[in-house]
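Student: build me a model from this:
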Amino acid sequence: MLPWSNFSATPWSQLLSFIFIFLSFLPHISWASEWIDYSPDGYATMTHYSLPENFIAACGCTSTSTNYPTAAMNQMAYGSSTSYGPACGQCFNLTLLNSFLSNPPFYPNVTKSVVIKVTDLCPLSHSGWCNATTHGPNAGSHYLNFDLAWPSSSIPNDFFPSNEPLYGCTDFGVWNVSYQSVSCTNWKGWNNAAALGSVVNLGYSACCPNNPAGSTNDTCPSYSDDSGIPPDTQTSGFTISSPISLLPIVTLAVSLLSHVL
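Tutor: Purely as a prediction, here's the structure:
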């Protein structure tokens, strides 16, 4: 017998009581998100942001990792809305193709690439470069955006080429890039043990594999799916919601109630 059942109540009132109590638990149920399933190589946009050295970002990678090339990935490809996601620890070779915002587009004469390790999350937003979802790409028509931690002591100051006389600026801000998923043995920090792994005292709130190969055994789970997706991402105010049908809930309620009446 269910604890809220009552011999003096009618079956209809018991059904309503059951549904009311069941619905009261809905806010605590974690609904899965539609994360972007990207290919191992392809095209993306690249932006850059300031990340202080020795800063511990969303993945909880060791602070020494900031001494080497790192980047944040857009939220719905990163695979989490609050902390670490499956992208944490993944390494990519990023190659500059052309500037996106300049008119006309600028194509560098020298091909420049950098191997980065994903250590951070670029939050979902209504607009901007990290707003791609399974329902549509960002303004550059790409589903991935790498937000490079730059300037960085590990990346030359002139990494982003420009033509100031023609364009009147030295920083185009947004680039089209090609990306290739690579082994982290190609990452500059690979030979420094202090730059690998997670911050120990963060415990289960950090996940930063040395060299994830993409299998479930060595890839971080989605912190969001494990701990629930909050109604607000705290930085963008953007909410991802899943439509909830009450029909299966009512059907379940009727089925369970039939066994106790």
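Student: alpha carbons only for contacts and neighbour counts from here, please
Tutor: OK.
Student: for the helix ranked longest in the chain, name the packing helices and strands.
Tutor: The longest helix of the chain (DSSP state H) is helix 11-24. Helices and strands touching helix 11-24, by 3 or more Cα pairs under 8 Å, 6 or more residues apart in numbering; DSSP states H and E, are helix 247-258.
Student: can you check what angle separates the helix it packs on from helix 11-24?
Tutor: Here helix 247-258 runs at an angle of 130 degrees relative to helix 11-24 (axes from the mean of the first three to the mean of the last three Cα atoms, to 10 degrees).
Student: rewinding a little: buried ones in the longest helix of the chain?
Tutor: Residues Pro11, Gln14, Leu15, Phe18, Ile19 are the ones in helix 11-24 that count as buried (16 or more other Cα atoms under 10 Å).
Student: then stretch 53-73?
Tutor: So stretch 53-73, judged by 16+ other Cα under 10 Å, has buried residues 56-73.
Student: do stretch 91-102 as well
Tutor: By neighbour count, and taking 16+ other Cα under 10 Å as the criterion, the buried residues in stretch 91-102 are Cys91, Phe92, Asn93, Leu94, Thr95, Leu96, Leu97, Asn98, Ser99, Phe100.
Student: compare with the first, here's sequence two:
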Amino acid sequence: MFCNAHDGLMLSLYLLLCFAFQVLADSPWIDYPADGTATMTHYTIPDGFVAACGCNGDSTKYPTAAMSQMAYGSSNAFGPACGKCFNLTLLNSYTGSPPFLPSVVKSIVIKVTDLCPLSEAGWCSGTKTKKNPSGQFINFDLAYPSRAIPDDFFPSNESYYGYKDFGVWNITYQTVDCLKHWAGGRTPAALGSVTNLGNESVCCPANPTGNLNDTCPSYSDHNRLPPDTMTSYARMLAIPSTLVIIFVVAHLFQLE
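Tutor: Below is the predicted model of the structure:
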């Protein structure tokens, strides 16, 4: 009888794992590498603005950006990209003929606090199977102008092109540790999420790593509750109950 129960539990675990892998395979969200290429645009948000992730308003005192929806991982509210930090480096302008190649390399470390909605043909139109007009899957929409970023961050050649703002840049991105590399990483008031909107609608980890206990789920998918980030520094959560069950069952098998 115990053997039959043992076999039944193993079959259940196997089916659970198969289901999990199938869900991941069917996910519409872009599974992007830690480092790669993308485009960068810019948009304006007010000081202290609480964007889609629900990050504390003081995050706007430091460089932040929105991420294109299908890489962000949700169509509204928070997604797995919330709180992540990236080092963005300008390569060349997309607009302008010929493309402008800056003589000085400019980089900036941003924290993702907002989403750039999916559009039919705009810069945030990239999906798993379709690239944006510059041939990239991902777009970062930098919060700029901002007191956190020098006015001359974007290089230009007004005398040649007749304007200063190219609007769209081809860039490289590199995932970085927020606490070590983001300008607001040592400022508690700039980390975590607001407390007045409820944990079910905000999620902004201080330094997400991709683990379940410090990374936001997809609000759209409604597959689990977000980690509690309603503090200056995101608190570590208990291991999800489903994982506890698996660990307990595995331990029982070892005792057999």
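Student: rewinding a little: which ones among the buried residues of stretch 53-73 of structure 1 map onto strands?
Tutor: Within the buried residues of stretch 53-73 of structure 1, membership in strands is found for Thr70, Ala71, Ala72, Met73, as judged by DSSP state E.
Student: map the second one onto structure 2.
Tutor: Same thing as Ala71 of structure 1. If you follow Ala71 of structure 1 across to structure 2 using TM-score structural alignment, you land on Ala65.
Student: hang on, its match packs against Val109?
Tutor: No: counting by Cα atoms under 8 Å, Ala65 of structure 2 does not reach Val109; the two are 9.7 Å apart.
Student: grab the nearest non-local neighbour of the spatially most central residue of structure 1.
Tutor: Ranked by distance to the mean C-alpha position of structure 1 (Cα atoms, centre = their mean), the top residue is Tyr78 at 2.5 Å. Leaving aside its sequence neighbours, Tyr78 of structure 1 sits nearest to Ala87 (Cα to Cα, 6 or more residues apart in numbering; 4.9 Å).
Student: that neighbour maps to what in structure 2?
Tutor: For Ala87 of structure 1, the equivalent position in structure 2 is taken to be Ala81, counting by TM-score structural alignment.
Student: over to that match. Which of the three states is it?
Tutor: coil (DSSP: H, G, I helix; E, B strand; the rest coil).
Student: equivalent analysis for Lys111 of structure 2, please.
Tutor: Secondary structure for Lys111 of structure 2, judged by three-state DSSP, is strand.
Student: out of the ones in strands among the buried residues of stretch 53-73 of structure 1, flag the one nearest to Val200 of structure 1.
Tutor: If you rank these by distance to Val200 of structure 1 using Cα to Cα, Thr70 comes first, at 19.5 Å.
Student: isn't that closest one up against Leu94?
Tutor: No: between Thr70 of structure 1 and Leu94 there is no contact under Cα under 8 Å: 11.1 Å.
Student: now list whatever residues contact both of the two.
Tutor: When contacts are counted by Cα atoms under 8 Å, 6 or more residues apart in numbering, Thr70 of structure 1 and Leu94 are jointly contacted by Ile116.
Student: Pro28 of structure 2 -> structure 1?
Tutor: Correspondence of Pro28 of structure 2 to structure 1, assessed by TM-score structural alignment: Glu34.
Student: what sits against the nearest residue to its match once chain neighbours are set aside?
Tutor: The shortest distance from Glu34 of structure 1 to any residue other than its chain neighbours is 6.6 Å, reached at Thr134 (Cα to Cα, 6+ apart). Thr134 of structure 1 makes contacts with Glu34, Trp35, Ile36, Met76, Tyr143, as judged by Cα under 8 Å, 6+ apart.
Student: and the counterpart of Gly184 of structure 2 in structure 1, which of the three is it?
Tutor: Structural alignment places Gly184 of structure 2 opposite Gly189 in structure 1 (criterion: TM-score structural alignment). What three-state DSSP gives for Gly189 of structure 1 is helix.
Student: my guess is Gly189 of structure 1 contacts Asn211. True?
Tutor: No: distance between Gly189 of structure 1 and Asn211: 11.3 Å, which falls outside the contact criterion (Cα under 8 Å).
Student: re the thing from before, corresponding residues in structure 2 for the longest helix of structure 1?
Tutor: Mapped onto structure 2 using TM-score structural alignment, helix 11-24 of structure 1 spans no residues at all.
Student: number of residues surrounding the residue mapped onto Ala143 of structure 2 from structure 1?
Tutor: When structure 1 is aligned by TM-score structural alignment, Ala143 of structure 2 is paired with Ala149. The tally of other residues near Ala149 of structure 1 (other Cα atoms under 10 Å) stands at 24.
Student: how near is Ala149 of structure 1 to Gly140 of structure 1?
Tutor: Between Ala149 of structure 1 and Gly140 of structure 1 the distance is 20 Å, computed by Cα to Cα, to the nearest Å.
Student: ok, which stretches of the stretch 101-250 of structure 1 are strands?
Tutor: All strands of the stretch 101-250 of structure 1, identified by DSSP state E, counting those that start in this stretch, fall at 113-122, 145-149, 175-182.
Student: counterpart of the first one in structure 2, which residues?
Tutor: On the basis of TM-score structural alignment, strand 113-122 of structure 1 is assigned to residues 107-116 in structure 2.
Student: the matching stretch vs structure 1, average offset?
Tutor: Relative to structure 1, and after both are superposed, stretch 107-116 of structure 2 has an average distance of 0.2 Å to its aligned residues, where the measure is mean Cα distance after the TM-score superposition for structure 1.
Student: assign Leu94 of structure 1 to helix, strand or coil.
Tutor: On the three-state scheme (three-state DSSP), Leu94 of structure 1 is labelled strand.
Student: next, the contact list for it, please.
Tutor: With contact set as Cα under 8 Å, 6+ apart, Leu94 of structure 1 has these partners: Ser113, Val114, Val115, Ile116, Val177, Ser178, Tyr179, Gln180.
Student: burial of the second one, as a residue count?
Tutor: Applying other Cα under 10 Å, we find 19 residues neighbouring Val114 of structure 1.
Student: contacting residues for it?
Tutor: If you count contacts by Cα under 8 Å, 6+ apart, Val114 of structure 1 has them with Pro69, Asn93, Leu94, Thr95.
Student: and the helices in structure 1?
Tutor: 11-24, 75-78, 164-167, 223-227, 247-258.
Student: ok, and what's touching the third one?
Tutor: Residues from elsewhere that reach helix 164-167 of structure 1 (Cα under 8 Å, 6+ apart): Ser102, Thr170.
Student: which residue range of structure 2 does that helix align onto?
Tutor: The aligned range for helix 164-167 of structure 1 in structure 2 is 158-161, by TM-score structural alignment.
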